[in-house]
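K.L.:
Could you look at this predicted model? Sequence included:
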Amino acid sequence: MQRYERVASMAQFTVISWNYRDTPGDLDGKISQGYSYWEEALKSIGVKKYVILVTCNRLELYFYGNLAATSLFQGSVVKRDEDAIRHLFRVASGLESMSVGENDILRQIKASYETALERNLVNKPISVIFRKALSIGKQVREKTSISKGKTSIPSIAIDALKARFGIEGRNVLIIGTGRMAISLGKYIGKENPESITVCGRNPEKSMEAAGILNCKFSSLRNLKEEMGKNDIILTATTSPDILITREDMIASGSPKFYVDISKPDNIENLDGSIDGIQVLNMGSLENVMEKNRSMKKKEILVAGNMVEGEIEKTMRKLKEIEYDDLIAHMYRYSRLKQKEEAEEFKREISKGTDIDSAISAMANSLSKKVLSPYTVAFRKMIEISDPKDLSRFLSELKTAIHGEEFGDIDDILNI
């Protein structure tokens, strides 16, 4: 059974986000710093429990805690509690994706959560929130048509390529060996190309990707030579560098079609047309995806309402966890004081104190020690709480202790 660390009652569920929509200028640099960098950043402000989500279009740090003043998270969007939960639920539902309704994001959230869980980096509230996010993401896709049709970036890119240039009988070069590159290869393989070649920096990964796609492989060192052999060149890497320049494209000849779904761009922007050469990059695809979004307005509205319906339930569940945790802490504290007083009682008896006096002293001391922190908290609550809310609370408390002498509530409130 998973054990969870207790959460301080004043801690806030927080998300720090850099994403393609809100912080496009900072996103690539933040992603390139890597998972370990952001782990250390969170630890540096005292965060012990967290989930880090990294995709090609977002870097998000989810945690329970209070965000300290630091320049580490400069330029980010920060959301807390209900707003942070809403954000995660919408991301999981595909509502915040560049390609609305895409399925990959749900898999990525699940993988990020499971990684944190395996490493004991989540507490019970984080687990509740992420499990609910995965559940609502699945429900949205099952109960609406938001994920119908082509929703992944590779599938949309291949559709655009097919419409503008054609694929059947063409020779295709794929630069990259990761998940996105393999996804491109699978989609393009269905369109009957003459050949597919995978090209990467790492020979072993290139060979592995070629095995998955049942195609040829080459080295990135042979890039210019491979460009000359192929009609279609696709890039899907995490390299921060431009791999293909304008001069490279001109030297490679035409007609050719280039597709770049890398973040950041791996193919230089043409800044004008070159006869026989076309380039499709993420900027071009965003226009296509925006059209898809406008066609799914009804589904987006329904999905958004489903998300909102789960937020209140989740907030209520988190309150229950907080209260249960507080009650458990009260019992642990009481047992500790009971043990201390029992030891003191034994010492008094060993010194010859008569048993009635020792019992009376133990009972008085125990009641004072057990009730002292709660008395302080109640007095503080009286100072800051709404009198009507406090009156209801005290009435419930009076009922719970079965009508024992408690004092007049109005006198306690001084109203």
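P.N.:
That came through, no problem.
K.L.:
C-alpha only now, for contacts and for neighbours.
P.N.:
Fine.
K.L.:
Specify the local secondary structure of residue 71.
P.N.:
Using DSSP: H, G, I helix; E, B strand; the rest coil as the criterion, the local structure at residue 71 reads coil.
K.L.:
center of this protein, which residue is that?
P.N.:
The residue lying closest to the centre of the chain (C-alpha atoms, centre = their mean) is residue 53, at 4.5 Å.
K.L.:
count of residues packed around the residue nearest to that one when sequence neighbours are not counted?
P.N.:
In space, not counting the residues next to it along the chain, residue 53 is nearest to residue 60; the distance is 5.1 Å by C-alpha to C-alpha, 6 or more residues apart in numbering. By other C-alpha atoms under 10 Å, 21 other residues sit near residue 60.
K.L.:
repeat for residue 50
P.N.:
Neighbour count of residue 50, defined by other C-alpha under 10 Å: 25.
K.L.:
residue contacts, the residue nearest to it when sequence neighbours are not counted?
P.N.:
Closest residue to residue 50 apart from its sequence neighbours, by C-alpha to C-alpha, 6+ apart: residue 63 at 4.3 Å. Going by C-alpha atoms under 8 Å, 6 or more residues apart in numbering, residue 63 touches 13-15, 47, 49-51, 126.
K.L.:
out of those residues, which are inside strands?
P.N.:
Counting by DSSP state E, the contacts of residue 63 place 13-15, 50-51 in strands.
K.L.:
Make CSV out of those and add distance to residue 299.
P.N.:
Listed next are the ones in strands among the contacts of residue 63 as CSV, based on distance: C-alpha to C-alpha, whole Å:
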residue, distance to residue 299
13, 28
14, 28
15, 26
50, 31
51, 29
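K.L.:
Look at the residue nearest to the centre of the chain and tell me its secondary structure.
P.N.:
Residue 53 ends up strand, using three-state DSSP.
K.L.:
Pretty sure it sits against residue 112.
P.N.:
Yes - shown here, residue 53 and residue 112 form a contact pair, counting by C-alpha atoms under 8 Å, at 5.8 Å.
K.L.:
The stretch 101-250 of the chain: strands as residue ranges?
P.N.:
For the stretch 101-250 of the chain, the strands defined by DSSP state E, counting those that start in this stretch occupy 171-175, 195-200, 216-219, 232-235.
K.L.:
Which neighbouring elements make contact with the first one?
P.N.:
It refers to strand 171-175. Counting contacts by 3 or more C-alpha pairs under 8 Å, 6 or more residues apart in numbering; DSSP states H and E, strand 171-175 packs against helix 179-189, strand 195-200, helix 223-229, strand 232-235.
K.L.:
Can you give me the buried ones in stretch 330-339?
P.N.:
For stretch 330-339, the buried set under the neighbour-count rule, 16 or more other C-alpha atoms under 10 Å, comprises 330, 334, 337-338.
K.L.:
hold the first one in mind and look at this next one:
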Amino acid sequence: MTTAAIKAAPSPTSSPTVAPVHIVNARVTYRNAPIHLLEKFTFKDIDGAHKAFLKKAGFEECVILQTCNRIEVFAASKNPDEGRLLEEWASAVGLPEKDFANVEVSRGREAVMHLMKLTSGLDSLVVGEDQILGQVRRAVEFSRSGRYASANLSLIFDRALKVGSRVRTATGINRGNVSIASVAVNLAEEYFDDLKSKTIMLIGTGEAASLVAKVLKKRNVNFMVTSRAPERARSFAETVAGTPIPFDSALEMLRKVDLIFTATVAPYRLLTFNRIENAMKNNRRQGMMIFDLSNPRTVDEKVATIHGVKLVNMDQIAELVGKNMRSRMKEISSAEKLIEDEMKSVDMMMKRMKAEPVVVSVFKNVDTIRERELKKALAMLGKKLGPEETKIVEQLSYAIVEGILSTPMNNLRKVTEEGESEELMKIVAKLFKYEEKQQQ
């Protein structure tokens, strides 16, 4: 510890940077609750929830992560009470405590390991997805800005975000699209030189159509959307994307369309052989590509025999998605190896933190003695010393303290990292009256 560090060393009873805390994680995810139940556990007032966990549940730090597939609370305290955490959660969202019986809870190293796997995409519904990394980063930044997370959780989250980024750059865990919509649009991009210059039609307004629309919108591609229910097409266009057109008009203008996505649950053929054959007449120069993403299929399979028409059905896309997913699954062991390597460093860091309150307390106690004896010495010397000489004597006092304490305190930290410090910590605490000071 440097001279400046001795001067600025904080009290172990008030500084979160040295307090030996324990981390707990409570979560409800897609693994243990369907989406419609998951929504009930969501915090409507995220700011108020943070405050409640700190002020009412007795935690010192808190980070809340909410996505469409999970709600998780990471909290840190010297003596974490998981029961109070769940009670406060239940109170905040207005659910009976019995509904929290299946909430997953992890503690200490297990909680940190879960966070590492989470940021690496190993705990996601779609293995290796990138979105979770940004969601975790925004969650911890929100907690920091509100002063709900300080040194302990910040350090753990920084490590987790670092390993999450490293996993994605060092492995193939996020390579290859595993979304039906993304794969379909990618295939269309490969087939046409420039999607933005094409006339595109989306038939359908359900969930599958919404996913396609979002991918197209993200790539700034314009498209028309149609449905047999005109009001649904208008509502879809307003909330998701696309230009709504009446269904009958859509069928009439097929001859001008280059790319069609059908994503409906209609129990009959929307695009028949005759309709597409007629659309390809009249000296049409460019071909047409059709994606049948409907279940059941809504495009006549004979359409594929028409010259200039490329038909891709759900089975073909699912095969590509499966291939990409299998490729990602092969990367899991490599990702876990990187996480384990990072966890070794985190383990040492967490063990070392147990010694910091004692180390800082010892330095502060000894520095109090140094300051007292320095004042005595300077008073005795009186005017015999000038400003320069006084400064040299003061620096000497700092150097003596640091020279005497640095080696034993660093050894205490080292022994703590090796996990063999319990008895030694007790001896040091007793020698320097640390326990007595803590109780005052």
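P.N.:
Thanks, I have it. Since this is a predicted model, take the numbers as computed values, not measurements.
K.L.:
Give me the TM-score for these two chains.
P.N.:
For this chain pair, the superposition-based TM-score is 0.55 by TM-score structural alignment, normalised by the length of structure 1; 304 aligned residues with a C-alpha RMSD of 5.2 Å.
K.L.:
hmm, back to that, would you turn the strands of the stretch 101-250 of structure 1 into a markdown table with distance to residue 21 of structure 1 and mean neighbour count?
P.N.:
Formatted as a markdown table, the strands of the stretch 101-250 of structure 1 follow (distance: least, C-alpha to C-alpha, whole Å; neighbours: other C-alpha atoms under 10 Å):
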| stretch | distance to residue 21 of structure 1 | mean neighbour count |
| --- | --- | --- |
| strand 171-175 | 26 | 25 |
| strand 195-200 | 30 | 24 |
| strand 216-219 | 35 | 19 |
| strand 232-235 | 22 | 24 |
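K.L.:
can you tell which of the ones you listed is closest to residue 37 of structure 1?
P.N.:
strand 195-200 (25.5 Å; C-alpha to C-alpha).
K.L.:
Contacts for the closest one, please.
P.N.:
169-177, 185, 189, 206, 209-210, 215-220, 223.
K.L.:
try stretch 370-389 of structure 1
P.N.:
Here stretch 370-389 of structure 1 makes contact (C-alpha under 8 Å, 6+ apart) with 333-334, 337, 390, 413.
K.L.:
same thing but 10 Å
P.N.:
Residues from elsewhere that reach stretch 370-389 of structure 1 (C-alpha atoms under 10 Å, 6 or more residues apart in numbering): 330-331, 333-338, 366, 368, 390-391, 393-394, 410, 412-415.
K.L.:
swap in stretch 141-150 of structure 2?
P.N.:
With contacts defined as C-alpha under 10 Å, 6+ apart, stretch 141-150 of structure 2 is touched by 15-17, 46-47, 50-51, 53-54, 59-65, 74-76, 135-136, 138, 140, 151, 153-155, 157.
K.L.:
list the contacts for residue 60 of structure 1?
P.N.:
15-19, 31, 38, 51-54, 76-78, 88.
K.L.:
thought residue 432 of structure 2 was touching residue 358?
P.N.:
Yes - assessed by C-alpha atoms under 10 Å, residue 432 of structure 2 is found in contact with residue 358 at 8.9 Å.
K.L.:
Who has more neighbours out of these two?
P.N.:
Set side by side, residue 432 of structure 2 and residue 358 show more neighbours around residue 358, with 25 against 16, by other C-alpha under 10 Å.
K.L.:
Assign the more buried one to helix, strand or coil.
P.N.:
helix.
K.L.:
Tell me how far it lies from residue 429 of structure 2.
P.N.:
Applying C-alpha to C-alpha, to the nearest Å, the value for residue 358 of structure 2 to residue 429 of structure 2 is 6 Å.
K.L.:
Spit out the residues that contact those two alike.
P.N.:
With C-alpha under 10 Å, 6+ apart as the test, residue 358 of structure 2 and residue 429 both reach residue 435.
K.L.:
how about residue 424 of structure 2, what does it touch?
P.N.:
412, 415-416, 430.
K.L.:
so stretch 151-171 of structure 2 corresponds to what in structure 1?
P.N.:
Using TM-score structural alignment, stretch 151-171 of structure 2 lines up with residues 124-144 of structure 1.
K.L.:
Check stretch 387-401 of structure 2 too.
P.N.:
Counting by TM-score structural alignment, stretch 387-401 of structure 2 has no counterpart in structure 1.
K.L.:
mind listing the strands for the stretch 251-400 of structure 1?
P.N.:
Under DSSP E, counting those that start in this stretch, the stretch 251-400 of structure 1 gives strands at 256-260, 277-280.
K.L.:
hmm, back to that, which among the contacts of residue 63 of structure 1 gets closest to residue 272 of structure 1?
P.N.:
Nearest to residue 272 of structure 1 among the contacts of residue 63 of structure 1 is residue 15, at 40.3 Å by C-alpha to C-alpha.
K.L.:
Which position in structure 2 pairs with that closest one?
P.N.:
Aligned by TM-score structural alignment, residue 15 of structure 1 pairs with residue 25 of structure 2.
K.L.:
same check, this time on residue 311 of structure 1
P.N.:
Residue 311 of structure 1 maps onto residue 343 of structure 2 when the alignment is built from TM-score structural alignment.
K.L.:
what number of residues lie near that match?
P.N.:
Other residues near residue 343 of structure 2 number 19, with proximity taken as other C-alpha under 10 Å.
K.L.:
Of the contacts of stretch 370-389 of structure 1, which belong to helices?
P.N.:
Counted as lying in helices by DSSP state H, out of those, are 330-331, 333-338, 366, 368, 390-391, 393-394, 410, 412-413.
K.L.:
ok, residue 206 of structure 1 - contacts?
P.N.:
175-178, 197-200, 216-220.
K.L.:
and it, how far is that from residue 38 of structure 1?
P.N.:
From residue 206 of structure 1 over to residue 38 of structure 1 the distance is 29 Å, taken as C-alpha to C-alpha.
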